[in-house]
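[1] Return a 3D structure for these sequence lines:
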Amino acid sequence: MEAVNNGEMHLRHVETDVLIPKLMREKAKEICIDKVQAFNLCCKETGFLMVVKCREENAALKDCLTQHYRDPAFYEICKQEYIQEKTEFERTGIPAKNRKQKLPTSM
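    Below you'll find the model as predicted:
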């Protein structure tokens, strides 16, 4: 495990500036799912004119996502989730995506 400062795990630059923000984007898309779906539906229905016709849906989606990206409390929640996943990986050696997959019921 990496050095601990003030009771908190030290995170590398790539973790704080790339990996945690990536997790934030994924979680924000889940939270803003209604706006993601509205934008996707608009794009599918309008085809090439989506740049013009889907401005309202795109703006609503951007507003929702940006609200979460700029929220320090949301960053902290995602950071703690990242730290938990990292700690579990260091303990087990199994990546989170593999741990979350269901095991077959019969072999």
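[2] can we go C-alpha only for contacts and neighbour counts from here?
    Noted.
[3] how about the strands in the protein?
    Per DSSP state E, the chain carries strands over the ranges 4-5, 8-9.
[4] The top helix by length along the chain: which residues count as buried?
    Secondary structure of the chain per DSSP state H: the longest helix is helix 72-92. For helix 72-92, a neighbour-count test (16 or more other C-alpha atoms under 10 Å) marks 74-75, 78-79, 82-83, 85-86 as buried.
[5] Would you mind giving the residues you listed as a markdown table with distance to residue 16 added?
    Formatted as a markdown table, those follow (distance: C-alpha to C-alpha, whole Å):
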| residue | distance to residue 16 |
| --- | --- |
| 74 | 13 |
| 75 | 10 |
| 78 | 10 |
| 79 | 8 |
| 82 | 10 |
| 83 | 11 |
| 85 | 14 |
| 86 | 13 |
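[6] From the residues you listed, pick the one nearest residue 97.
    residue 85 (10.0 Å; C-alpha to C-alpha).
[7] one more to line up against the first:
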Amino acid sequence: MKLPEQHVSRKVEEALLYRLKQKALEECKERAQAYADCCSGRVFSAVWSCREEFKDLNVCLSQHTTPQVLNELKRRWMEAGQPETPKWDALLKNL
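    Below is the predicted model:
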């Protein structure tokens, strides 16, 4: 039985997704900082006071972690020969 071209083990997929999320946080660091600054010194009021900053951060993060982006990362990982310790900079470049 032949597996689909994009099939990777769950463990590998979790590792790829983890790296993808790290890259997304780096790409959205200004929005994350704006949200953190807004929440600074607040407890319960952060929920409504920082709603816009939170929304902006989530929009940015979700743009960088779509299923299409994850599938592209899987494809690149498979083309790289499915290395145990991949060169993340090369795999994540221009995603």
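[8] TM-score for these two?
    Superposed pair, TM-score by TM-score structural alignment, normalised by the length of structure 2: 0.65. Supporting alignment: 83 aligned residues with a C-alpha RMSD of 3.3 Å.
[9] Ok, which of the strands of structure 1 comes nearest residue 42 of structure 1?
    Closest of those to residue 42 of structure 1 is strand 8-9, at 43.3 Å (criterion: C-alpha to C-alpha).
[10] for the strands of structure 1, which one ends up most surrounded?
    Among the strands of structure 1, ranked by average contacts under mean count of other C-alpha atoms under 10 Å, first place goes to strand 8-9 (a mean of 12).
[11] what's the nearest residue to residue 17 of structure 2 if we skip its chain neighbours?
    Sequence neighbours aside, residue 70 is the residue nearest to residue 17 of structure 2 in space, at 6.8 Å (criterion: C-alpha to C-alpha, 6 or more residues apart in numbering).
[12] Also residue 83 of structure 1?
    Counting by C-alpha to C-alpha, 6+ apart, the residue nearest residue 83 of structure 1 is residue 9, at 7.6 Å.
[13] Turn the strands of structure 1 into CSV, columns for distance to residue 49 of structure 1.
    Formatted as CSV, these follow (distance: least, C-alpha to C-alpha, whole Å):
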stretch, distance to residue 49 of structure 1
strand 4-5, 52
strand 8-9, 48
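[14] which residues touch the counterpart of residue 58 of structure 1 in structure 2?
    Alignment note (TM-score structural alignment): residue 58 of structure 1 maps to residue 54 of structure 2. By C-alpha atoms under 8 Å, 6 or more residues apart in numbering, residue 54 of structure 2 lies in contact with residue 35.
[15] The same query, at a cut-off of 10 Å, please.
    Residues in contact with residue 54 of structure 2 (C-alpha atoms under 10 Å, 6 or more residues apart in numbering) are 31-32, 34-36, 38-39, 46-48, 60.
[16] cool, residue 65 of structure 2 as well?
    Listed by C-alpha under 10 Å, 6+ apart, the contact partners of residue 65 of structure 2 are 17, 20-24, 95.
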